[in-house]
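Participant: starting from these lines, generate the structure:
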Amino acid sequence: AKDAEAMRKYLIEALGYLDGNIITLPDPTSGDLNRVFGTASRPDGQLYNLVSAKPGRCDVFVYYAGHGAPSVREKRGYLVPIDASPDYIEQNGYPLDLFYSNLSKVLAKDLIVVLDACFTGEAPDTSGRVRTLVRDASPVPVASVTEDVPANSLVMTAAKSNQLACWYRDKRHSLFTYWLLRGLKGEADLDRDGRIVVGELDEYVRQNVPPLARLLYNRDQTPEIRGAAGKELLRIR
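Facilitator: Coordinates of the predicted model:
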């Protein structure tokens, strides 16, 4: 919840998003995800309808911080709503490929997706201990980026498909979100030209997240950013 609130504050204060245009789901249920992002048969969810008022003129920023889980049978990734059972993730999870597919139907000018989650079937808690979401099963890494990713999108993920997304206990944030926000607030302007491009943000989080994950937990965590390296994200005010 703290990560989501910090991101919401950043969107309003730094990027100029209107508070009324931000959809916040602190502990989303299956129904919440279906309502906002749509279903397989009805992709026109709340986000779709909000953007449709100004087609092709809206920048859309989607931030998800929570659990992901794999389908052991399908090798398919799912977002895990608060009311979902990982043992029945195919029935009550939100498929990652559907998430991207429905986002591709949103008539946005630009789309940024941030996934602070991992999809191995394991989840570290705030103390760093790891628990298995899927009972009596070995971790099953699945890709956090699928072929359904929209062409006009920038996708940032907290870790590679076989890695955990770690918690930064001292800062009470996830490790990835903490450094992502610091970068977006100006530290990722590596050449000091007053703007941050995708390649700079990618380099910045890679400089900071992996060493700290190794130091704190003796784990590998390498964030991945998929998008044109030279694309400008923002200008520093």
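Participant: drop to CA atoms for contacts and neighbour counts, all remaining ones
Facilitator: Noted.
Participant: for the longest helix along the chain, buried residues please.
Facilitator: Among all segments of the chain classified by DSSP state H, the helix with the greatest residue count is helix 198-217. By 16 or more other Cα atoms under 10 Å, the buried positions in helix 198-217 come out as 198-206, 208-210, 212-213.
Participant: want to put them side by side, so please do this one too:
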Amino acid sequence: MTGLTVALVLLVVFPGCNEISSRWFTGAGASQGYWLPLTVGLRLDPSVTEAALAYTDSCRQPRTLPFGDRLTEALKRDIGMVFEHVLADAQPLGSRVATASDGVVEVVLGLKEVELFIHRQSTRSYPATVTLGATVSYFDAGGTLLSTRNLRTEARGNIDTEGQSCEVRGLAELANDAITRLAQGLNQHLGTSIKILQAAEAKQREGKPLVSGLQTGAGRGGSAASRPAQAEASQARSIDVDQVPERVRGYERRNSVGIAIGIGAFRDPEVPVVKFASHDAEVMARYLRAVGGIPAWQVKLVTDDHALKDDLVDVLENWLPQHVESGGDVLVFFSGRAMVDPVTGAVSLFPYEGTPTSHVRLLSLRRLQAALTRLPLQHAVLLLDVTMTVQRDSIRQKGQSPVWDAAVPTMGTAKLVQILGISEAQNAHQYERGRHGLFTFHLLKGLGGEAEADGDGLVSLGELFDYVRTQVPKAARAEYGHEQEPMSVPPLDANAQVRSLPLARVK
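Facilitator: Down below sits the predicted model:
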């Protein structure tokens, strides 16, 4: 059986936004004509103009289906129905200076995924799904972000193969359907965004563009909008780890499985968000596929409102056992919120619907550990970047420590090793300059090659732990004046054989 799941994820989140959300768009109905009295520039990232889907044909050969031109055309048409005038903006993506009079629309394509399984060469139909995701952002003439939204849409249908031919028919039509739905979603968001509507109303009342948050600076052309220096540094540091290193040719770990979970937004508005959690998981999944050498169809990504407790249980107790091979390895990454029972010290993780007042809605760490230890694995690695929710009469007041190792045997027989971003009940910092959790930021840097210490081109578990154990405390003290010390359970001492487990190849 030949299976293919290709996922390329890049979700761009800009700091200082007033309106940010994420949703699925079904594409029901035609695009609307809003014709807001605004003249805007349209900037399309190369991820849009050069977009292509990767798939495997019935002869088991890798193929690509370019769709950048079709997507560009659809976006121009549907966004053109929102505003009075839409101009091609010559400024580079990320520039906050609008050459158009009223604002700028930026579009970045993130998710491009084909789910297609072709068993063999034959004349038959196969189910297929094309999923697309994009981030659309609107900046006013002063460079202030008024609105941004992450949109995802999918198109389901059948593709056809015939006899001994390698051709896959019907995929282009399915991609066109997904493109149409995505363009309709952007059309609807831009045309109904409260902040954009307010800008249009302000212009109509005053007869001039709305400019907010403009910072002037000396320049040949007079005053210009500029971003604060810290915001520029944030974007630069984010690119440092978000630009995933290329996979080393020939390096593939077919008997390995990866799961990346990031839950930063919660159904209960009383539960504080974990700012970069979903982005942590998205980038980690890309690293697992690239430098980690894990096949794309063996990597599972679960984030935010797709991470209900039942979703997590299904991934860990149903999906994972079906993808694990005897003697293989599993790496599970979790970024989000956790809570400690003030009496027992038991640790529970927050799914999307999690709340500190209902333990039934939480996923116990013991259940996750048990799901891993009962599999026929050689090794399981659990990376936890958790921000702790502290209850009244809890660990910080009574001295009760989190119990991380309830289901973890001693190192002599252990197949589960946990690398934790904190010790005891420390704060797990959200690293604004890196656009990730502080621990995750250094995990990614380490996997990208910074942790490789002996010159063999491999990043081992021991090397990665040594790297984060050194770098995270330094960064925490320098940035926040607080302690944050990663730890391993069981301890990864110098004699632990599991230290040599390879996690990534960088050369």
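Participant: now compute the TM-score of the two chains, please.
Facilitator: Between these two chains, after superposing, the TM-score reads 0.81 (TM-score structural alignment, normalised by the length of structure 1); 214 aligned residues with a Cα RMSD of 2.1 Å.
Participant: returning to what we had before: name the residues that touch the helix or strand following the longest helix of structure 1?
Facilitator: Using DSSP states H and E, the helix or strand that follows helix 198-217 of structure 1 in sequence is strand 224-226. Residues from elsewhere that reach strand 224-226 of structure 1, judged by Cα atoms under 8 Å, 6 or more residues apart in numbering: 154-160, 198, 202.
Participant: which of these has the most neighbours?
Facilitator: Counting neighbours by other Cα atoms under 10 Å, the top entry in those is A158, with 28 neighbours.
Participant: what is the aligned counterpart of that one in structure 2?
Facilitator: Alignment of A158 of structure 1 against structure 2 is given by TM-score structural alignment, with G421 as its counterpart.
Participant: what of D97 of structure 1?
Facilitator: Residue correspondence, TM-score structural alignment: D97 of structure 1 in this structure matches R366 in structure 2.
Participant: what is the burial count for that match?
Facilitator: Other residues lying near R366 of structure 2 total 19 when counted by other Cα under 10 Å.
Participant: secondary structure class for the residue sitting nearest the centre point of structure 2?
Facilitator: With distances taken as Cα atoms, centre = their mean, structure 2 has E282 as the residue nearest its mean C-alpha position (2.3 Å). Under DSSP: H, G, I helix; E, B strand; the rest coil, the three-state class of E282 of structure 2 is helix.
Participant: where do the helices sit along structure 1?
Facilitator: Listed in chain order (using DSSP H), the helices of structure 1 are 2-13, 30-37, 46-52, 89-92, 96-104, 175-182, 198-217.
Participant: C118 of structure 1 against L164, yeah?
Facilitator: Yes. Counting by Cα atoms under 8 Å, C118 of structure 1 touches L164, with 5.6 Å between them.
Participant: so for those two, which residue has more residues nearby?
Facilitator: Per other Cα under 10 Å, whichever of C118 of structure 1 and L164 has more neighbours is C118, with 32 against 24.
Participant: tell me the contacts of the more buried one?
Facilitator: With contacts defined as Cα under 8 Å, 6+ apart, C118 of structure 1 is in contact with 67-69, 144, 158-161, 163-165.
Participant: which residue in structure 2 aligns with D189 of structure 1?
Facilitator: Residue-level alignment of D189 of structure 1 against structure 2, with TM-score structural alignment as criterion, gives E452.
Participant: and for S71 of structure 1?
Facilitator: Counting by TM-score structural alignment, which is the criterion used here, S71 of structure 1 corresponds to D341 in structure 2.
Participant: distance to Q91 of structure 1 for the contacts of strand 224-226 of structure 1 - can I get that in TSV?
Facilitator: Listed next are the contacts of strand 224-226 of structure 1 as TSV, based on distance: Cα to Cα, whole Å:
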residue	distance to Q91 of structure 1
L154	29
V155	26
M156	27
T157	24
A158	25
A159	25
K160	25
V198	36
D202	35
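Participant: now the two most distant members of those residues.
Facilitator: K160 and V198 (17.8 Å; Cα to Cα).
Participant: okay, now the alignment partner in structure 2 of E147 of structure 1: neighbour count?
Facilitator: Residue-level alignment of E147 of structure 1 against structure 2, with TM-score structural alignment as criterion, gives A406. The local packing count at A406 of structure 2 equals 13, with neighbours defined by other Cα under 10 Å.
Participant: who's in contact with A406 of structure 2?
Facilitator: R366.
Participant: measure it to V105 of structure 2 for me?
Facilitator: Distance, A406 of structure 2 to V105 of structure 2, using Cα to Cα, to the nearest Å: 51 Å.
Participant: right, and A228 of structure 1 touches D202 too?
Facilitator: No. With contacts defined as Cα under 8 Å, A228 of structure 1 does not count as touching D202, sitting 10.8 Å away.
Participant: looks like A159 of structure 1 contacts L175 (just checking).
Facilitator: No. Judged on Cα under 8 Å, A159 of structure 1 makes no contact with L175 at a distance of 10.3 Å.
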